[in-house]
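**Student:** one predicted model, sequence on top.
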Amino acid sequence: MNHLITGGARSGKSRFAEQLALQHAGSVCYVATAERRAGDEAFAARIAHHQARRPPGWRLAEPGRELAAVLAAAVPGELLLLDCMGMWLMRFFGTDGDFDHAGWQQQRAALLQALAATQASVLLVSNEIGWGVVPLGAETRVFVDELGWLNQQLAEVCQQVTLVACGQPLCLKGPA
């Protein structure tokens, strides 16, 4: 079963996904998508906060751009928690703001194909960013557009979709 969990910043979406993962009877693999960039201490603190919440028995995968490889290697009965899709998308932006569109298209297609084929259960965490205005900056517009389109594609292939707001889950698709 594939489950997309979306919500705004600090909505409780990661915590909700982690609670679901804690209920899983089999092994859990936390797939960390964020890239640590030198000099961003505030972001490093966010990563440390997420790490502190994870149980020591969870396996950790840090695949960089190649999320599909983690899904392809997963075994039946395993649960993968991918957190988060927006951080994964950021890996396709260079430090100068240039976007690797070809690499993104290739890896996004591979992820969607692997998600449809995996024998594991997958929880995908992603930011809901479609409620804001159109950003002024070109880089931010690309990010908003690409993540919005990815979220739509993920929702289409996932059996369950949950929106989290104020720490409260709202089922949008699938069993409640």
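**Tutor:** Nice, I can see it. A quick note: this is a predicted structure, and the numbers were derived from the prediction, not measured. Numbering: from 1, shown residues only.
**Student:** could you use CA atoms for every contact and neighbour count after this?
**Tutor:** Fine.
**Student:** I'd say Leu112 and Leu154 touch.
**Tutor:** Yes: at 7.2 Å, Leu112 counts as touching Leu154 under the criterion of C-alpha atoms under 8 Å.
**Student:** those two: who's more crowded?
**Tutor:** Each of Leu112 and Leu154 has its neighbours counted (other C-alpha atoms under 10 Å); Leu154 has more, 21 against 17.
**Student:** now do the helices in this structure.
**Tutor:** Secondary structure of the chain, counting by DSSP state H: helices at 13-22, 41-53, 67-73, 85-90, 101-117, 138-157.
**Student:** what's the closest of these to Gly174?
**Tutor:** When those are compared by C-alpha to C-alpha, helix 138-157 sits nearest Gly174, at 10.5 Å.
**Student:** one more to weigh against that first structure:
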Amino acid sequence: MTSTLILGGARSGKSAHALRLAEASGRRPAMIATAQALDAEMAERIARHRAERGARWRTLEAPLDLPAALAQIAAEEIAVIDCLTLWVSNLMLAERDVARETAHLLEAMREKELLLVANEVGLGIVPENALARRFRDEAGRVNQRVAAAADHVVFIAAGLPLTLKAPTIS
């Protein structure tokens, strides 16, 4: 099975790219969403995204336990995990060990056809408070570990994909 990590900034086109790849794969698409509807604006956003994907897409909500959600993905499906950065935030707020949870995710990744979306949060200024710096550091470490395990890594800027890692041909 193959995995692709799609990185980029906010509103760079990462999710749209992942959805296009999933639709073009010929597999049945599944969305593993890490967002939670904690307020009305987020509930509306989630409903809008679900409607845009359409009935063909199966949606699983997994704000914390991505490996359990991946266990529900069938062999004929391709899963989009959107997004790892929000997952890191959720783990931190739940006081979970991000490194340990990432290790579990890396194990589960091996068995599935995956497109993983994440924000590249390390390109800006150094945050002024300790929590924001810890979040940036955790997200950066997760991105590095997932990128090392992924077959492909793509960076999206202004909707344009730039390949950072392609599979080696043997």
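**Tutor:** Alright, I've got the coordinates. What you see is a predicted model; the values in this text were computed from it and never measured.
**Student:** in a markdown table: the helices of the first structure, plus distance to Glu128 of the first structure.
**Tutor:** Written out in a markdown table, the entries for the helices of the first structure read as follows (distance: least, C-alpha to C-alpha, whole Å):
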| stretch | distance to Glu128 of the first structure |
| --- | --- |
| helix 13-22 | 10 |
| helix 41-53 | 19 |
| helix 67-73 | 20 |
| helix 85-90 | 9 |
| helix 101-117 | 18 |
| helix 138-157 | 7 |
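**Student:** the ones you listed: which one's closest to Pro169 of the first structure?
**Tutor:** Pro169 of the first structure sits nearest to helix 13-22 of all the helices of the first structure, at 7.7 Å, using C-alpha to C-alpha.
**Student:** who are the packing partners of the closest one?
**Tutor:** In terms of contacts (3 or more C-alpha pairs under 8 Å, 6 or more residues apart in numbering; DSSP states H and E), helix 13-22 of the first structure is packed against strand 2-7, strand 79-83, strand 121-127, strand 160-165.
**Student:** what's the counterpart of Val134 of the first structure in the second structure?
**Tutor:** Residue mapping for Val134 of the first structure onto the second structure gives Val126, with TM-score structural alignment as the criterion.
**Student:** and of the helices of the first structure, who's closest to Ala165 of the first structure?
**Tutor:** Closest approach to Ala165 of the first structure among these (C-alpha to C-alpha): helix 13-22, 7.9 Å.
**Student:** between the helices of the first structure, which gets nearest to Ile5 of the first structure?
**Tutor:** When the helices of the first structure are compared (using C-alpha to C-alpha), the closest one is helix 13-22, at 6.3 Å.
**Student:** contacts for the closest one, please.
**Tutor:** Helix 13-22 of the first structure is touched from outside by 5-7, 28, 54, 79, 81, 83, 123, 125, 163-165, 167, 169, with contacts defined as C-alpha atoms under 8 Å, 6 or more residues apart in numbering.
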